[in-house]
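>>> model the following, please.
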Amino acid sequence: MSCVTNDEVPTQVATDSAPRPRARRRGRPSVPLLSQKRITRAAVELIGARGYPALTMAALARELRVAPSALYNHVASKRDLLRWLQDHVNRGIDASAFDTEPWDVALERWARSYRDAYVRHAPLVPVIAVTPIAGSPHTVAMYEGVVAGLCAGGWPEAEAVDVVVALESFVLGSAMDATAPADIFDVPDDAAAPALARAGLLRAGRDNADAAFEAGLAALVTGFRARHPGGAGG
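Sure thing, here's the model as predicted:
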């Protein structure tokens, strides 16, 4: 019969009775790594740093440090991502004046808020301007408030959206102008364009983008008042 030493018994017992490490649970983490807010914020930062052409789903996945497949689990396509971006920017536009003010006053306030929002996101202007609004709840709610306010102010339903499109075409162009270089109208040869050169000098020292915006907005609203069926705001 073989002998077992006292040194060997505790070792065997300890091995058999030691707690075994739990196997790691597989599957998705309990807290998602991605969310609509995080994805949208990363897309905005990517466009701000490198321009809209740099926004691809692969590039966005790299920014988020995830595999493209993980990104597609949260946003099905780039078109859906653009709707998220549209809603993100338009959420900051204040259209509340249409609930309390005459249509022309509300239109001016909306235009200023609209421009301010897109001055902060000028690289998105060419994209958002042609992105359908369906699937963007905050954007749809904003336009609903504006159109309803115009109709309540006496604009025919058939013309209310024309007013909106005309105004926002000006607003979006003005938002891009706000990012233009200060010397955009400088001409090196005064003799070739003396009137332009003199006018350019007179603009020096002003906030030209804001001044141009206010001049254009006043002209548009005056024109809308003249076209209004009632002949005036309110």
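>>> please make it C-alpha for all contacts and neighbour counts, starting now.
Fine.
>>> centroid-nearest residue for this structure?
residue 89 (2.8 Å; C-alpha atoms, centre = their mean).
>>> here is a second sequence; please produce its structure as well for comparison:
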Amino acid sequence: MPTDQPRRGRGRPRQPILSGQAITDAALKIAADRGHHQLTVASLARELGVSASALYNHVRSKDELMLWVQDRLNEEIDASVFDRLPWHEALIAWARSYRTCFARNTAMIPIMAVLPIADAPRTLDMYERVIRGLTDAGIDPQDALEIIVAVEAYAFGAAYDATAPANIFEPGDPERAPTFAAAAAARAKEPSEAADRAFERGLSAMVRGFRADVDSVDASGATRRAGPGPAC
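Below is the predicted model of the structure:
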């Protein structure tokens, strides 16, 4: 966990005094400008104008740095909605906040989507809040976790779509795929509007499905499950 208290001895510092926030800001800037593959301790030290050894006085490894970044990003996602809204409304608000956060930080998605959450306290706080909101509504804990995973996967993909170029669906030769070309031509011209419409439509359908599963209580009054029903 980053600390804003710099580790330093007495006397005038020869290099800039670092803080957890400054280090995390620089890491996100490198990822956004150059891609997450370019985010190394050496590149981070150069970005901050310090030596690598000085940086290691603050962050022990790249793994620890990624945990700082993970906490920083997930702290921006609003999970407080589960304290005041019905679970399905809170889930929609949380998904929107998730997408907004990662649409600003798409370069970090490949790392954040698979990074373990151990030792990331703010991230754990977010998940605790979300799953408690779902289980307090009577959803089985395992199903609640599957709902979280499904919404996160959708939000990550939607974050990419939110930053896609305006011409992403232009087919070139319309005669090659005339039906698709006609549909693409009818799509909203403003990229953000088109992305928002698609996101909201998919999110609404997803949450309706979750609600239908949760509401399908069996006659014996067993624990409500949100998982898939039997195959047809």
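>>> which of the helices or strands spans the residue nearest to the centre of the first structure?
helix 78-90 (DSSP states H and E).
>>> which residues in the second structure does that helix align to?
Aligning helix 78-90 of the first structure against the second structure (TM-score structural alignment) gives residues 62-74.
>>> average gap between the matching stretch and the first structure?
Compared with the first structure after fitting, stretch 62-74 of the second structure deviates on average by 0.8 Å (mean C-alpha distance after the TM-score superposition for the first structure).
>>> could I get the buried residue list for that stretch?
The neighbour-count criterion (16 or more other C-alpha atoms under 10 Å) identifies 65, 66, 67, 68, 69, 70, 71, 72, 73, 74 as the buried residues of stretch 62-74 of the second structure.
>>> which strand or helix spans the counterpart of residue 196 of the second structure in the first structure?
Under the alignment defined by TM-score structural alignment, residue 196 of the second structure corresponds to residue 210 in the first structure. In this structure, residue 210 of the first structure sits in helix 208-227 according to DSSP H and E.
>>> what's the average distance of that helix to the second structure?
Averaged out, helix 208-227 of the first structure is 0.7 Å away (mean C-alpha distance after the TM-score superposition for the first structure).
>>> by contact count, what packs against that helix?
Contact analysis of helix 208-227 of the first structure by 3 or more C-alpha pairs under 8 Å, 6 or more residues apart in numbering; DSSP states H and E lists helix 103-119, helix 157-177 as its packing neighbours.
>>> most packed of those?
The highest mean neighbour count among those, using mean count of other C-alpha atoms under 10 Å, belongs to helix 103-119: a mean of 20.
>>> following that helix, which helix or strand shows up next?
helix 125-128.
>>> against the second structure, where does the helix or strand just after that following helix fall?
Next in sequence after helix 125-128 of the first structure, counting helices and strands by DSSP H and E, comes helix 137-152. Mapped onto the second structure using TM-score structural alignment, helix 137-152 of the first structure covers residues 121-136.
>>> got a list of what the residue nearest to the centre of the first structure touches?
117, 118, 121 (C-alpha atoms under 8 Å, 6 or more residues apart in numbering).
>>> which residue in the second structure lines up with the second one?
Structural alignment places residue 118 of the first structure opposite residue 102 in the second structure (criterion: TM-score structural alignment).
>>> residue contacts, the closest residue to its match other than its chain neighbours?
By the measure of C-alpha to C-alpha, 6 or more residues apart in numbering, the closest residue to residue 102 of the second structure outside its immediate chain neighbours is residue 159, 5.7 Å from it. For residue 159 of the second structure, the contact set (C-alpha under 8 Å, 6+ apart) comprises 99, 100, 102, 103, 106.
>>> and the residues you listed as JSON lines, adding distance to residue 22 of the second structure?
Formatted as JSON lines, those follow (distance: C-alpha to C-alpha, whole Å):
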{"residue": "99", "distance to residue 22 of the second structure": "24"}
{"residue": "100", "distance to residue 22 of the second structure": "22"}
{"residue": "102", "distance to residue 22 of the second structure": "20"}
{"residue": "103", "distance to residue 22 of the second structure": "21"}
{"residue": "106", "distance to residue 22 of the second structure": "20"}
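>>> which of those sits closest to residue 50 of the second structure?
residue 106 (26.8 Å; C-alpha to C-alpha).
>>> that closest one: what's it in contact with?
So residue 106 of the second structure contacts 32, 159, 160 (C-alpha under 8 Å, 6+ apart).
>>> again with residue 134 of the second structure
For residue 134 of the second structure, counting by C-alpha under 8 Å, 6+ apart, the contacting residues are 87, 141, 144.
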